[in-house]
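>>> Return atomic coordinates for the entry below.
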Amino acid sequence: MSSFELLIRIADRLAVIKTGSRIADEAIHQATGRTGPVPFYTTDAEAARTLLPLGFEWITATYAAGRVYAPCRRAGRDADTLPFPHHGQWGRTLPLSMCGAAMRAWAMLAKG
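As a prediction, the model looks like this:
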């Protein structure tokens, strides 16, 4: 399985789970090549914020029907006219949706 496929699978799973978990935190930590103690990415929004690749920024989240959409984009692309200028994901909680969006951003970088 390629890095792209792994990161997308993690993001897809994060979109459907109800709550974060240490297992998900560890999978994210490994998939992004991080070392050291594993933060509580899937339950702590501040920890989830640290997941973005270098050169990316968070955009304001959207809340609707008990779910959250967390988008991110390359920094400075607010005037971009490309059809898909951001990566984002719906989730049950803000940290879960942020983790999913970050995994999608990492996946696009892995794809090249």
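>>> Could you use CA atoms for every contact and neighbour count after this?
OK.
>>> what about the strands in this protein?
For the chain, strands defined by DSSP state E occupy the ranges 56-58, 62-64, 67-74, 87-91.
>>> any chance of those in JSON lines, with mean neighbour count and distance to residue 24 too?
Supplementary listing: the strands of the chain in JSON lines, determined by neighbours: other Cα atoms under 10 Å; distance: least, Cα to Cα, whole Å:
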{"stretch": "strand 56-58", "mean neighbour count": "18", "distance to residue 24": "21"}
{"stretch": "strand 62-64", "mean neighbour count": "12", "distance to residue 24": "23"}
{"stretch": "strand 67-74", "mean neighbour count": "21", "distance to residue 24": "18"}
{"stretch": "strand 87-91", "mean neighbour count": "24", "distance to residue 24": "14"}
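>>> this one as well, want them side by side:
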Amino acid sequence: MISFDRLFRIANRLGQVSAGSAEADHFIHDVLGRAGPVLPYTTETSAAEQLLPPGFEWMPSVHSAGKTYAACCRSGLAADGLSHPHIGHWGRTVPLAICGAALRAWALVVRG
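As a prediction, the model looks like this:
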């Protein structure tokens, strides 16, 4: 099984690259154990949005200084009745930011 630390390291790397690639798409597909064809996760927003773990939802993205901050959170309310804290990631493109946020969300799922 993939580890929390490895997923975070991959997400951090996505925050450092300037553009997506087929190689990164294949790596994400494999590390998450996805079946079927490899989608262009790191270059197409609609493909990247499909990486979110079940029980999570996307929040509005923020754009600043040529970068995008993509954020997601667990759906519904926490036990205290408040919204769950968000999980986010900065990227040079919208798809890269979304991929990073999704991998961080998966890391939390793995951690439990």
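>>> mind listing the helices for structure 2?
Applying DSSP state H to structure 2 gives helices spanning 4-14, 22-31, 45-48, 94-111.
>>> Figure out which of the strands of structure 1 is closest to residue 36 of structure 1.
Nearest to residue 36 of structure 1 among these is strand 56-58 (22.5 Å), distances taken as Cα to Cα.
>>> Contacts made by that closest one with the rest, please.
49, 70, 71, 72, 73, 74, 75 (Cα atoms under 8 Å, 6 or more residues apart in numbering).
>>> 7 Å instead, please
Outside strand 56-58 of structure 1, the residues that touch it by Cα atoms under 7 Å, 6 or more residues apart in numbering are 71, 72, 73, 74, 75.
>>> just how off-centre is it within its chain?
Centroid displacement of strand 56-58 of structure 1 relative to its chain, using Cα atoms, centre = their mean, to the nearest Å, is 11 Å.
>>> what does stretch 91-107 of structure 2 give?
Relative to the centre of its chain, stretch 91-107 of structure 2 is centred 3 Å away, using Cα atoms, centre = their mean.
>>> Can you tell me what sits against it?
Counting by Cα under 7 Å, 6+ apart, 4, 7-8, 11, 14-15, 18, 20, 41-45, 48-49, 51-53, 66-72, 87-90 sit against stretch 91-107 of structure 2.
>>> Reformat the strands of structure 1 as TSV; add distance to residue 101 of structure 1.
TSV is the format used below for the strands of structure 1 (distance: least, Cα to Cα, whole Å):
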stretch	distance to residue 101 of structure 1
strand 56-58	9
strand 62-64	13
strand 67-74	6
strand 87-91	4
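>>> before we move on, back to that, out of the helices of structure 2, which one sits most buried?
Highest mean neighbour count among those (mean count of other Cα atoms under 10 Å): helix 94-111, with a mean of 25.
>>> Reformat the helices of structure 2 as a markdown table; add distance to residue 61 of structure 2.
Converted to a markdown table, the helices of structure 2 look like this (distance: least, Cα to Cα, whole Å):
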| stretch | distance to residue 61 of structure 2 |
| --- | --- |
| helix 4-14 | 17 |
| helix 22-31 | 21 |
| helix 45-48 | 12 |
| helix 94-111 | 8 |
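>>> how close does residue 93 of structure 1 get to residue 102 of structure 1?
Residue 93 of structure 1 sits 14 Å away from residue 102 of structure 1, going by Cα to Cα, to the nearest Å.
>>> sorry, that was for residue 16 of structure 1
When Cα to Cα is the yardstick, residue 16 of structure 1 and residue 102 of structure 1 sit 16 Å from each other.
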